[in-house]
Each structure stands twice: as C-alpha cells, then as structure tokens.
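> This is a predicted model, with the sequence first.
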Amino acid sequence: MRVRDSFSIAVESLKRTRGRSSLTMIGIVIGIASVILVLSIGEAAQRFILAQVGEFGADLVFVENGKNPLEQEGFPVPFVKETLTPSDYRKLRSQSWVRHMTAVIMVDDQVVGGGTEYSAQVVGTTPEEPLLYSARVARGNYFTHDQLDSRARVIVLGANVARHLFGQEEAVGKLVRLGAVNFRVIGVMESAGSRYFMNVDDQVYMPFTAVMDLYNKQYFLFFVFKSDLAPFEAKRRTEALLREQHDILDPKDDDFHVNTQDDVIAQTQDIAVILQVLLVSIAAISLVVGGIGIMNIMYVSVTERIREIGLRKALGARREDILGQFLAEAVLLTTAGGVLGIVCGIGLTWVAIFVIGRYMDGWTFGVSTYGLAFGVAVSSLVGLAFGYAPARRAALLDPVEAMRKE
C-alpha cells in the first residue's frame, strides 16, 4: 500500500471519530503552544536588553550590594546586606577615570499633590543621573550639586506622575508631599518609557541626601557610572577600590559585585536560558501526557476495528500496510495538534508581548524559529513514538481470530 493511501484511510478514520480525536489532541496543543510562548518571550526579552544596551552605550558600569546571585554557591541568600556607603560613593566619584556617576536609593511611596495621590518609585540620586541615560527634562530643571549637598527638599517628577497629579496644569513650582514632608517640584522629565524593566515615567527624582533624611537610609542600592577606561579595566579598578574601602583581602569575601554592560547581557541570557529550559521541561510534560492520550485512543481504535483489520488482512493487506495505516492516524492526530498548538502559541505570544508592552516600551513581537521547528518536529515524533505500540498490535493480529470477534 502506498503511503498516500495509508494517509487517506487514516483521514477518513479520524473524521468518523472527530470529537474523540479533538479531545485527544488537547495535550499536544497545550505543550506545543507553551513551548512557542516560552521561547518567543525569552527571545523578546533578550532583544529588549540588547536594545537598552545599544541605547545607553556599552560603557556603563554597575555596582550593587552583596555577591552576584549567579556566582554564589548553593542557594542565593534571600536578603542582601546593604554595604554601599556615602564614603564609597565619594571615593569612587573622585577617581580621574570616572566620568559621570550616580548613587541610587529607591523607595516605593505615595506622592500626594494636586488633590490626589500616585503610587510612584522614589529615586534618590545625583545630578548626573540624566547624563548616564540621555534623559531630558521637559519643563523646569534637574536638581544641582548644591541642592544635593544642602539636602534640599526638591523633586523632579516623571511624566506619568506629573500628568496624574496635576493634569494640564503646570507642575513646576507646586508642592507635593511624601509622608509628612513637602517637596517643591522643580522639573518634569520627558516621557521615556522603560529602562531596564522599570517604567521611568512612574518615578520621581530627588537628591539622595534628602531621601536619606526622609526614609532614614544609610546605604545605597547601587552605583552606576561611565568611565574613560575600557569596561573590563574599570570593573577591575572598582573592585580593588571597594575591597580597600571595605577591608576585604579575599575576593571570595566581597560584599558587593560589579557588572559591565557585557555582564548584564550575559547574565540576562543565562537567566533566560535557565527559565526557558525549566518552562520547556514543564511544557514537555504536557506533550508526554498528550502522547499517552494518543496511545490510549489508538489502542481503543484498534480494539473497535478488529474485524475491519481481520477483513483487510484476509483480502491481502500486509502487516506493513496495517502498521502504516495506524501510524499514519497517530501522526496525523499529533501533527494536527502541533499545527493548532503553533497557531495558539503565536496568538498567545502576541497577547503577552502586547500586555508587557503596555507597561514597558521597547518590547517587539516575534516568534521563535526554534519554537516553530520544535512544534513541527516534536508533534510528528510524538505520533510515531506513542502510536507505534498500538499500530504494531494491529499489524500482528491474526486475521482468523480477528474475523471471529464481534
């Protein structure tokens, strides 16, 4: 029997049991759709990070509290000890190879003004923050070093914060309240969307000295600076300087970690790969469950069609013909599930990117070619793997015994 004939018979058989066949495909559909969704979102996240690096340049260096979670042995410590001090900031800022630098404290709080309030991220920073990220002040001014040193109660609003609190009114010159303390608005930032997975339009910016006073903070969350040195050399010098500051002799005892933009890219890719492997493994369980469902339904099909199998064998059908027919049914069933899973996966990816894009600009839609190839190949392989045993059972039936079955 020709392969085309086997598939023609298989199609007719599946049409007769389309309801049962549709239910059987659900596991395959879920598994393939999940794989495409996970791989596509992972690739979109990597594109987003690469775009951010391209926008802000490759010469940014980040200094954060605690050890790098990806380099710790065993389970990462859930609570990172704060170790970056104003003394560290002043020492690092005074280096001739540091061009622009900011020291950052972040606190989530309610900003009250204009008769309403807005949940914002309060960023205590330095006047050099806009220089690092090419951020622009739309109206008014950013705070100065004099205001930083004098612990001035001034604030610069992100675009969303200003719009929500004051609408069409001019925000510059107005007062806003954080806790029980009033701050004068001296500027409003241009809308900038997302930066490293944070919506900067929902942030407000203040001298870090004022934030330390307001929230009783003594340590920074992180430093960011641009250097005149190559990123790797800037990283090496920063580590040496902070070890001296913190009286650390062994690098294994570092209570901070330094990353360049290349490190950020590599770590993001590592995390994306780990998450993709984990989630694809979970999705593979759906494929196995779907495959078991295919196998069970094929066994039922063989049992229901024993007399048909016996009659075909009596009329001259070979074992290979029967085997091919039932394998064709299994492959058609899983391939149809795979195609439907691909369609669902593409649709879910579009929805996910659309939702993420509402909160973080810069995410672009794209479907993983690896996911598509996986969907096509694996769906067919699942059909062959889980359909073989029922097909072999059908092929080995004795025609005389089969004809006797009612």
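Noted; the coordinates are in hand. Numbering: from 1, shown residues only.
> When you work out contacts or count neighbours from here on, use the C-alpha atoms and nothing else.
OK.
> for the stretch 151-300 of the chain, what spans make up the strands?
Assigned by DSSP state E, counting those that start in this stretch, the stretch 151-300 of the chain shows strands spanning 154-157, 175-178, 181-189, 194-195, 198-199, 203-207, 222-227, 256-260.
> could these go into CSV alongside distance to residue 346 and mean neighbour count?
As requested, the strands of the stretch 151-300 of the chain are exported to CSV (distance: least, CA to CA, whole Å; neighbours: other CA atoms under 10 Å):
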stretch, distance to residue 346, mean neighbour count
strand 154-157, 38, 27
strand 175-178, 44, 18
strand 181-189, 37, 21
strand 194-195, 24, 19
strand 198-199, 26, 16
strand 203-207, 33, 27
strand 222-227, 38, 22
strand 256-260, 34, 21
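> wait, which of those strands is closest to residue 368?
With respect to residue 368, and counting by CA to CA, the nearest of these is strand 194-195 at 23.3 Å.
> for this protein, what's the longest strand?
Longest strand in the chain, counting residues (DSSP state E): strand 98-113.
> Quick one: closest of the strands of the stretch 151-300 of the chain to residue 122.
Relative to residue 122, the nearest member of these by CA to CA is strand 203-207, separated by 5.1 Å.
> Taking strand 181-189 as reference, get the angle to that closest one.
If you take axes from the mean of the first three to the mean of the last three CA atoms, to 10 degrees, strand 203-207 sits at 110 degrees to strand 181-189.
> one step back: quick one: closest of the strands of the stretch 151-300 of the chain to residue 146.
When these are compared by CA to CA, strand 203-207 sits nearest residue 146, at 9.9 Å.
> next one: that closest one to chain centre, how far?
27 Å (CA atoms, centre = their mean, to the nearest Å).
> Next one for the comparison:
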Amino acid sequence: MHLPDLARSSWQSLVRTRNRSILTILGIVIGISAVILALSLGESAQAYILSQMSAFGSDQLIVNPGPRTQMENPSPFTQNSLTLKDAERLLREPWLDAVSGGIYVTDDVSARGVTRNVTIVGALPDEIVIFEFPMADGAFISMSDVDSHSRVAVLGSKVADDLFGQDDPISKLVKIGDAQFRVIGLMKPMGTQMMQDMDRTVYVPLTAASDLSHNRYLEYIIVKTAIPLDEAQSRLEVIMREAHNIENPENDPVKDDFFIMTKADAVKSIDQVSGALQILLSSIAAISLLVGGIGIMNIMFVSVTERISEIGLRKAVGARGKDVLTQFLTEAVFLTVAGGAFGIILGSLLAWIAIQAINAYTPGWTFTVSVTGVVLGFTVSTLIGLTFGYFPARRAARLHPIESLRAE
C-alpha cells in the first residue's frame, strides 16, 4: 500500500471512532501542553530576570548576609550579619568608587487622604551612583541625612502621582507608618529594575528605615569597584573577615557569615532555579505523557480486537503482515501527533494567559513560545505513537487470516 493510501485509510479509521480517538489523545494533549507551558514560562522568566540584571553592572559586587551556602541552598531564615558599620568601613577604601547598603520595609505611605502600600528602601547616598537613578526633581539622600536619621524621602514616580497628582511633591509631607517624612526628591519613571518596581518605591535614609523597622541589619551591601573584580573580591573578603573577627586562612566559605556575589554568580543562580523549575514541571508532564501512551496502547489493542475480521480479509487478499503493522502504527502516530499539535496550541495559549496575568502585577515579561518545546513536543508525541503503538500493531500483523475470519 502506497503512503498516501495508507494515510487516508488510517485517517478514515480514526474518524469512524472519533469520540474514542479524542478521549484517547487527552493524556498526550495535557502532557505536551505542560511541557510547552513549562519551557515557555522558564524561558520568559530567564529573559525577564536577565533584563532586570542589567542594572547590576559588571564592575559591581554585592555582599550578602549569611554564608555562601545561603545562595546555593536558599533558606527563608537568613543569617543577620551586615551592619551600617560594615558599609562605613568600606566607604574609607579608595579603590571603591561607590558603596551603599539597604534595608527593605513594606509599609503604608499616605498624603492628602490617599494611602498606598509600597516598598520603603533605606539606602546610602551612593545608591544613586551605583544604580544611576534619574532624578526628575529635588535631590537624593545625603550622608548628613543618614547620620542625623533625617525623616526625608525620595518618591518613585507612581507613588508621587498617586499621592499628589499633578502637584509638586517637593517639600510636602508624607506619612510612612506612624512617622512624618518630608519629600526632598522625585525620581523619573524607571519601570522595574532588579525585580523591583522602582516607580512604586520610596527611598529614605538607611538609618530612618532602621528606625521604622526596628532592624539594624542590612539586607545587602553593594560596591562599585575601580579595580578588577577578582582583586576587589579578595580585598572585600579580607576586610569583612577582619570586621567580623573571622579566622579563615583557608578561605572556607562555610566559616564566613557573608558571601560576595558577582553578576555572573547571580546569573548562574538564576539559571539553576529556572532549570530546577523546568525539570519539576517537565517531570509532571512526563507522567501525563506516560499515562497517555498507555492509553494509546490500550485503545489500539481494543481496535485490533474489533477489527480482526478486517485484518483477516486484508491478509486473505494479499496484504502482508508488514502492511498491517504499518497501518496500525500509522494510526497510533496520527493520534499522538494530533495530540501533540493540540497540546502545543493549548500550552502556548496557557503560557500567553500566564504572562498576561504576571504582567498585571509585575510588568516587563515578554511572551515567547519555546522552539525547543515545539520540536520536543512533536518528537515526543511521534515516539510515543511508535513505542506504544508497536505492540498492538505487531499483534495485528501476526494474526492468521483464517483464524481472523473465523473470529467473525
């Protein structure tokens, strides 16, 4: 039988039992759609996070609290070890162009009867140097503001719009928590950077944020170095160990109560998390595909049983076992490829819906259909058809024509 005739015959056979065929491919549809969803979201997440990392310059290093194992095995319980004294110590180093540290506080900010829940960042003056914040008006935090625990604030553009509309917010008062702060600066619209909506952020002196949160520990120290990163990292380790009274001549990261991260480290960590998520979702999809493949095999066995007389008649008029094997394999592949195609469409649609939902809360995500996922979807669905369709097809091919006709 020629290939076009074989394909037409297989298609007609599936159409005759279309309800059963649709139910049969559901497992394949779900499995392939899960693969597409996992890979597409994973690639979109990587693209988003890498775009956010553009604010993290190649000449910058971040000192984080806790040992390096904290980065390799993240825990919700972070060791508190960084203080303002650490940042002030680094400010004295001539080979560092800029030094800042931060405390994050989530709190209500209000003015004129309008209240918004925003991220409050307590920072040092060099924050604007490191991240190159564009100021629309006023000034950023000064070191005298930090030293005197001044209650002054720099507003993100959306915070200013929400609280003051078209009015100039400079020198106006806003309430953060239970304290009054005077607005000294307004930032231009920036969107998201380092996975933080800068337009809905309020910057205050680090010491003022410490007073608000009753927390004296910093969540990070970031530096901009004038020397090569490797040398800067080594110097930072020596300074931090001296400041924290840590004896660590063998450079054992477990003994340190801090770890230093470069942009390359951050990207590697992101890739690991994204890869782990994709593996998890793909494993779930693999289970669905396995169930779908078993379903295909069972239905094809039923189809062979129902069509014994047809098989006997075909073999009686000259069809070879190879022809029967090929027809049933073709039917199985048709089923799984159709399931794969619908799965790719469904997975892409679900990925698009997910990206739109994420963008509603965290703008900046782009929708991408994973080319790897599409190729993998068609390849896997074809292999499932060939693998799970082979045993029923082999059984059909081995049927004796006389015994098949007698079964009728």
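Done, it's in. Here the structure is a predicted model, which is why all the values come from computation and not from measurement.
> What value does the TM-score take for this pair?
Here the TM-score for the pair of chains, by TM-score structural alignment, normalised by the length of the first structure, is 0.94; 404 aligned residues with a CA RMSD of 1.8 Å.
> Quickly note the distance from the closest residue to residue 56 of the second structure other than its chain neighbours to residue 332 of the second structure.
Nearest non-adjacent residue to residue 56 of the second structure, counting by CA to CA, 6 or more residues apart in numbering: residue 263, 6.5 Å away. Distance of residue 263 of the second structure to residue 332 of the second structure, given as CA to CA, to the nearest Å: 49 Å.
> Give me the more crowded residue out of these two.
Neighbours per residue (other CA atoms under 10 Å) separate residue 263 of the second structure from residue 332, with residue 332 holding more: 32 against 18.
> Could you find the counterpart of that one in the first structure?
Aligning on TM-score structural alignment places residue 332 of the second structure opposite residue 330 in the first structure.
> Over to that match. Which of the three states is it?
Recorded secondary structure, residue 330 of the first structure: helix (DSSP: H, G, I helix; E, B strand; the rest coil).
> Residues contacting stretch 374-394 of the first structure, please?
Contacts to stretch 374-394 of the first structure, defined as CA atoms under 8 Å, 6 or more residues apart in numbering, come from residues 28, 32, 35-36, 287-288, 291-292, 294-295, 298-299, 302, 306, 309, 322-327, 330-335, 337-339, 341-342.
> Take the residues you listed and keep only those in helices.
28, 32, 35-36, 287-288, 291-292, 294-295, 298-299, 302, 306, 309, 322-327, 330-335, 337-339, 341-342 (DSSP state H).
> Give the full set of residues in contact with the residue lying closest to residue 335 of the second structure once chain neighbours are set aside.
Of all residues not flanking residue 335 of the second structure in the chain, residue 25 sits nearest, at 6.3 Å (CA to CA, 6+ apart). When contacts are counted by CA under 8 Å, 6+ apart, residue 25 of the second structure touches 292, 296, 335, 336, 338, 339.
> circling back to that earlier point, in this structure the residue nearest to residue 56 of the second structure contacts residue 54, no?
No - taking contacts as CA atoms under 8 Å, residue 263 of the second structure lies outside contact range of residue 54: 9.3 Å.
> Show me which of the contacts of residue 25 of the second structure are buried.
Neighbour counting by 16 or more other CA atoms under 10 Å classes 292, 296, 335, 336, 338, 339 among the contacts of residue 25 of the second structure as buried.
> Tell me the one among the residues you listed nearest to residue 128 of the second structure.
The nearest member of those to residue 128 of the second structure, counting by CA to CA, is residue 339 at 53.3 Å.
> Quick check: the closest one touching residue 31?
No - using CA under 8 Å, residue 339 of the second structure is not in contact with residue 31, being 9.2 Å away.
> if I look at the residue nearest to residue 56 of the second structure, how far off is residue 47 of the second structure?
According to CA to CA, residue 263 of the second structure and residue 47 of the second structure sit 15 Å apart.
> any idea whether the residue nearest the centre of the second structure is helix, strand or coil?
Centroid-nearest residue in the second structure: residue 45, 3.6 Å away (criterion: CA atoms, centre = their mean). Following three-state DSSP, the label given to residue 45 of the second structure is helix.
> wouldn't it be in contact with residue 365 here?
Yes - here residue 45 of the second structure reaches residue 365: they are 7.3 Å apart, a contact under CA under 8 Å.
> hang on, the earlier thing: go through the longest strand of the first structure and flag the buried ones.
For strand 98-113 of the first structure, the neighbour count (16+ other CA under 10 Å) marks 98-106, 110-113 as buried.
> Which part of the second structure matches that strand?
With TM-score structural alignment as the criterion, strand 98-113 of the first structure aligns to 96-111.
> By how much does the matching stretch deviate from the first structure on average?
Mean deviation of stretch 96-111 of the second structure relative to the first structure after superposition (mean CA distance after the TM-score superposition for the first structure): 1.0 Å.
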